[in-house]
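In: Have a look at this fold, sequence not included:
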């Protein structure tokens, strides 16, 4: 037997339990993403580093990693206890967050609190860089901004503005800029002491940081308290140092925006002025500089001049002299900005005079000839403000030949230029010599096209200008011949309150001639004004005034709508009574009514004295308007009977010296012509209805000449009395009541005129034309009321 061998122990030693290190070589991103869930720290460090490098290569790689599920494990690893893992995870996450798709995915993961937690100063500076990079991408979104604020992200971000790393500064500043778009964050930044570090960043060697700091300051200095702190920290002085340094000219535009904020508050402006800051600003404006800088400097002045207190202080600093000098600068942008500043400063009354005394007005007028549309707009706006309520400035524009150039601007393509030009011409036309000059340059014709604009300010200024220019017969005739009445009337359809008001005002001015009134009525002006005046929201004193003006030249419509003609409303040939119209009803013309077939409705009573002059006028009218081969021109029926009554009134009543006798005698003449006195009790027996029906049948027309009526009652007699009274110059009214009632009211003095016993005040009387013709009934007495009503 062989020697017995000792059996080995079945329990392994400790060394045999150890696993030899296995080098991992991942060839696909999917493998690396899987390694992000590995418990071994060395592998996590390498996996995060690999993902960072892969993501750096482009957006396609970033999106690929998102699809492989890398985002959530990375968000967990940024809170890892191992600093190296944390750093590499932040580097990967920060790079990935710059992609839009990943940014959207991150918004759904509650990661902002974890990122903010790692912004403490004890954390690695690389973590700061990529954590702020990630937040910078997210802070563009409103919801993310709210989360950053709610998680108290602003205090550590303000601390990081002093970081030694420029990337950390830049990222932190970008986040703060996004946050301070919100008012609460602006206040919080100030309370947390964010102004000094922002000012310190103006000295940065990196332009991107300087620009971001200025943009952030531009936002936060809109708050008064922040402005005060900014001033206490010598912020304004630091801004002026930038403006005076040509090496920083790329910062000047944004610097001036902050300057404007600092100066917009009148208290701040005064304090800065005491320290010489305003003088430095004026000097920088006039210093031969880059045009862009000068332009922005003038825009800054314009912004400062928005308040009346600031305009006063700028005026005391002779800002007008600076602006007038800049009007001669060659650069278009500087001139444009200067005109805009002149516009704003012109709200200060003393400044208007200063611009005129410094010969600034001719300089602005000359700019109207420039080809730049933007400059023309700014120049016309400046002239509009300069001439508003200032006749001396208006005359200065006229002397510089501005009225002719402004009329040409009305044909321009820029709506603001057209609007400003119309406003300026309207301001100037208050002086008769200037108005005549404006009209001689064809202003009326030029205003017709702007009347059809869709721009409300163009319409407002055009109608205002028209209201001033169309105050004589020739101008109104020119407007009519130029086709301007139709678009003017169409503006009554506008629901814009100011446009409607000014259109009514222009119509009121144009309603001073029979011809213009007739044409406006053809275009439906009366009907539209009726509708407007029935509307609670649209009616105004302007629409009522326009309506009255139109009715004063169309007494037939006036009487139909209002049932009243004043003593100053003189009836003439062509007047007709169509009866009381309903509110909003269109009143047909006499020609339209005459062409209708005979009907059972109320007759239309017409006035036509049929004088030789009328016949001659009709003949001339027919010669100027050739007869249509298919339709003969309508002609009103002659009324010889009415002419005989007029002759009688002139022969027998006009010579009477006493007004009462004239009134009574005319009443008796009217009564005799229309069937004589009728007792009140027998009024129902008076055959006036049958008589008028017979007349309509005989004439084959609904239109009946008043002289042919031999059986008339209240409404017919009152109309005839008014007609005859107007012919002989006797004053009376005509009023319509209900149920065919109408009456005339006269004003007469009591007492004997030959004995100088007249009372000082005249009395109102109603003239009885029916029952006791010639009787005068004192107004408002029971007898007068009985005469007026049933």
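Out: Perfect, thanks for sending it. Being a predicted model, the structure only gives us computed values, none of them experimental.
In: use CA for all of it now, contacts and neighbours both
Out: Fine.
In: Which element, helix or strand, includes residue 527?
Out: helix 525-534 (DSSP states H and E).
In: what's that helix in contact with?
Out: Helix 525-534 has contacts (CA atoms under 8 Å, 6 or more residues apart in numbering) with 489, 492-493, 520, 538-540, 543-544, 546-547, 550, 583-586.
In: buried residues in it?
Out: Under the neighbour-count criterion of 16 or more other CA atoms under 10 Å, helix 525-534 has 525, 526, 527, 528, 529, 530, 531, 532, 533 buried.
In: any idea which of the residues you listed is closest to residue 736?
Out: residue 530 (19.5 Å; CA to CA).
In: roughly how far apart are the closest one and residue 578?
Out: Distance, residue 530 to residue 578, using CA to CA, to the nearest Å: 17 Å.
In: from the chain's centre, how far out does stretch 186-201 sit?
Out: How far stretch 186-201 lies from its chain's middle: 39 Å, per CA atoms, centre = their mean, to the nearest Å.
In: got another, please set it beside the one above:
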């Protein structure tokens, strides 16, 4: 009997070798990670989507997945031949890449070439979004930046800026901004035409995209050629228009930052002038309600006036009052930027008058006691510029109580602050009426710290202040007792040519009387000056003047060194002859010689006219 035939409507029985479908429900992330090793595409898609939803919830979940070993199998699935599996795996990897340990694993797996290949036009927009997200996260680490640059990812990233998808635009621009932190990447990005695309993004309807585009432009305009390229692309006008439309928008500070960078190029400055851009800068400085915007506007105005031709126009632009007004706003960054720009415009005498009339001097003096070192630095710079060759402004600084804080700032501990304080005091001392007030404030004793600082620029300015102070006997006496003379002699040994030259000048001024000359010689100034004057490489004219002045005010040293005195030298009590000076042996002063024991060596002859007259008087009485 043959096999029974099935009717048309009778169901076929299942094949004996077919596995019946099993519906699995996983309640733990660990199980889901294990399922990433499945060969079934449907399972892989569902698992990846579940892991994506889990990772999306919080950073702790991402950390859990990394510890469970999800990175490597997910990365393997990014290379899957099925588009749906690839897309969902890319979504998971993009989220996980915000975790530092996940990024380290990605670098170890050398995932950059694979992720970069996903940026081709044939891939889905969702793949582009999460691939660029992964690259952006990797660019947050130095090692990640290095790996990205070595794989030539800039070209596909620049291409992605043109994407119609805002997430892709944002991720690509942010990744480029991070890579541009390495100066070497700037020229590569510029040559790929990225500036034009980034400028287009600042017109985006999404502030976050505008933000990252502006940040990228801030980085790229640190380069001279890129600044000119931005000008060629109409960037100056586009940025000005952005500022005009967003005068009190936080992003405007970034646009102003870019313009400030560009204004270091004279070509960009001329372009801004043609676009009536200075009025826009001044508008931002005066009308914006955001201090950060005002600050960047002040910086940009300062850059504008660094060019001599533009600076001549300063009196016509009425910028001084706006800048002075910023000094009274309780915002350290704004005060520092305004003060720095004021120090530039104050180089013009007509601008100084406006600054004074606008209460600028009082406000600058007030800022000398700011808690912020940068504010103190630029407040001092304003006063240094203002008091140059101006006794009236110097008197105003004194009237506002500026001398005491100025002297205190000589020991501020911040080199730039100390340098500028010394500069202001040097200017003030040219007004003889202020000299006594400065000396009474212990300026000379405080000078010991900057003289011994080890900072060449600070030592130069401290030596110049010594030159200004040490023009009378009282000041020179204080120099001796404070230890400043010894510190000054040490500077003659400096490796800096400018430090040695300035120290020689200070020694020449200090050696103007016998007592200070003796103190200088006691600390080795004579030998150091002789060495400088005999050196072909290190000699300078100030060393020769200092040596001559030192010897003219210490005749025993001059006689010992030269073996004779000139007709104009007047010998007085205390002159002594200790014999000819020997090379490499320091000349001892009379007090040091008196402490030595009597020997059979060459006697020291001392002239004392007072005792000689007494002896002659006794002789007359005997006669």
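Out: Received it, and whenever you're ready, just let me know what you need. These figures come from a predicted structure and were not determined experimentally.
In: TM value for the aligned chains?
Out: The TM-score (TM-score structural alignment, normalised by the length of structure 2) is 0.84; 598 aligned residues with a CA RMSD of 3.5 Å.
In: Identify the residues contacting the closest residue in space to residue 466 of structure 2 that isn't next to it in sequence.
Out: Leaving aside its sequence neighbours, residue 466 of structure 2 sits nearest to residue 506 (CA to CA, 6 or more residues apart in numbering; 6.2 Å). By CA under 8 Å, 6+ apart, the contact list for residue 506 of structure 2 reads 463, 464, 466, 467, 488.
In: for those residues, which one is nearest residue 480 of structure 2?
Out: Closest approach between these and residue 480 of structure 2, by CA to CA: residue 488, at 10.6 Å.
In: Please give the element, helix or strand, for the closest one.
Out: Using DSSP H and E, residue 488 of structure 2 sits in helix 484-491.
In: And that helix, what does it pack against?
Out: For helix 484-491 of structure 2, the packing partners by 3 or more CA pairs under 8 Å, 6 or more residues apart in numbering; DSSP states H and E come out as helix 448-451, helix 497-510, helix 514-522.
In: What residue in structure 1 is paired with residue 271 of structure 2?
Out: Following TM-score structural alignment, the counterpart assigned to residue 271 of structure 2 within structure 1 is residue 271.
In: Run through the residues that contact residue 228 of structure 2.
Out: 262, 265, 267, 268.
In: and what of residue 417 of structure 2?
Out: The contact partners of residue 417 of structure 2, by CA under 8 Å, 6+ apart, come to 373, 374, 376, 377, 380, 409, 410.
In: go with 10 Å
Out: Residues in contact with residue 417 of structure 2, defined by CA atoms under 10 Å, 6 or more residues apart in numbering, are 368, 373-381, 406, 409-411, 423, 458.
In: Secondary structure class of it, three-state.
Out: Using DSSP: H, G, I helix; E, B strand; the rest coil, the structure places residue 417 of structure 2 in helix.
In: and what of the one 4 residues further on?
Out: For residue 421 of structure 2, the reduced secondary structure class is helix; criterion used: three-state DSSP.
In: Which strand or helix spans residue 479 of structure 2?
Out: helix 473-482.
In: about what we covered before: mean shift between the helix holding residue 527 of structure 1 and structure 2?
Out: Compared with structure 2 after fitting, helix 525-534 of structure 1 has a mean deviation of 5.4 Å; criterion: mean CA distance after the TM-score superposition for structure 1.
In: longest single helix anywhere in structure 2?
Out: Looking across structure 2 with DSSP state H, the single longest helix is helix 41-57.
In: so what secondary structure elements neighbour that helix?
Out: On a contact count with 3 or more CA pairs under 10 Å, 6 or more residues apart in numbering; DSSP states H and E, helix 41-57 of structure 2 meets helix 29-34, helix 59-67, helix 71-78, helix 83-96.
In: 6 Å instead, please
Out: Other elements packing on helix 41-57 of structure 2 under the criterion 3 or more CA pairs under 6 Å, 6 or more residues apart in numbering; DSSP states H and E are helix 83-96.
In: by how many degrees do the helix it packs on and helix 41-57 diverge?
Out: 20 degrees (axes from the mean of the first three to the mean of the last three CA atoms, to 10 degrees).
In: List the buried residues in helix 83-96 of structure 2.
Out: Applying 16+ other CA under 10 Å to helix 83-96 of structure 2 flags 84-96 as buried.
In: again, but for stretch 609-619 of structure 1
Out: Residues 609, 610 are the ones in stretch 609-619 of structure 1 that count as buried (16+ other CA under 10 Å).
In: Could I get the full set of helices for the stretch 251-400 of structure 2?
Out: Applying DSSP state H, counting those that start in this stretch to the stretch 251-400 of structure 2 gives helices spanning 252-262, 266-274, 277-287, 291-304, 308-311, 314-317, 320-327, 332-345, 349-357, 360-366, 373-386, 391-399.
In: Translate residue 87 of structure 2 into the numbering of structure 1.
Out: Using TM-score structural alignment, the partner of residue 87 of structure 2 in structure 1 is residue 87.
In: Name the SS class of the nearest residue to that match once chain neighbours are set aside, please.
Out: The spatially closest residue to residue 87 of structure 1, leaving aside those adjacent along the chain, is residue 127, at 5.3 Å (CA to CA, 6+ apart). At residue 127 of structure 1, secondary structure determined by three-state DSSP is helix.
In: Residue 127 of structure 1 reaches residue 85, doesn't it?
Out: No - with contact defined as CA atoms under 6 Å, residue 127 of structure 1 does not count as touching residue 85 (10.5 Å).
In: list the buried ones in whichever strand or helix holds residue 102 of structure 1?
Out: For residue 102 of structure 1, the element it lies in under DSSP H and E is helix 100-107. If you call a residue buried by 16+ other CA under 10 Å, then helix 100-107 of structure 1 has these buried ones: 102, 103, 106.
In: Looking at those, spot the one nearest residue 17 of structure 1.
Out: Looking across the buried residues of helix 100-107 of structure 1 and measuring by CA to CA, the closest to residue 17 of structure 1 is residue 106, at 42.9 Å.
In: re earlier: of the helices of the stretch 251-400 of structure 2, which approaches residue 605 of structure 2 most closely?
Out: Once these are compared by CA to CA, helix 391-399 is nearest, at 50.8 Å.
In: Superposed on structure 1, what's the mean shift for that closest one?
Out: Helix 391-399 of structure 2 sits 3.6 Å off on average (mean CA distance after the TM-score superposition for structure 1).
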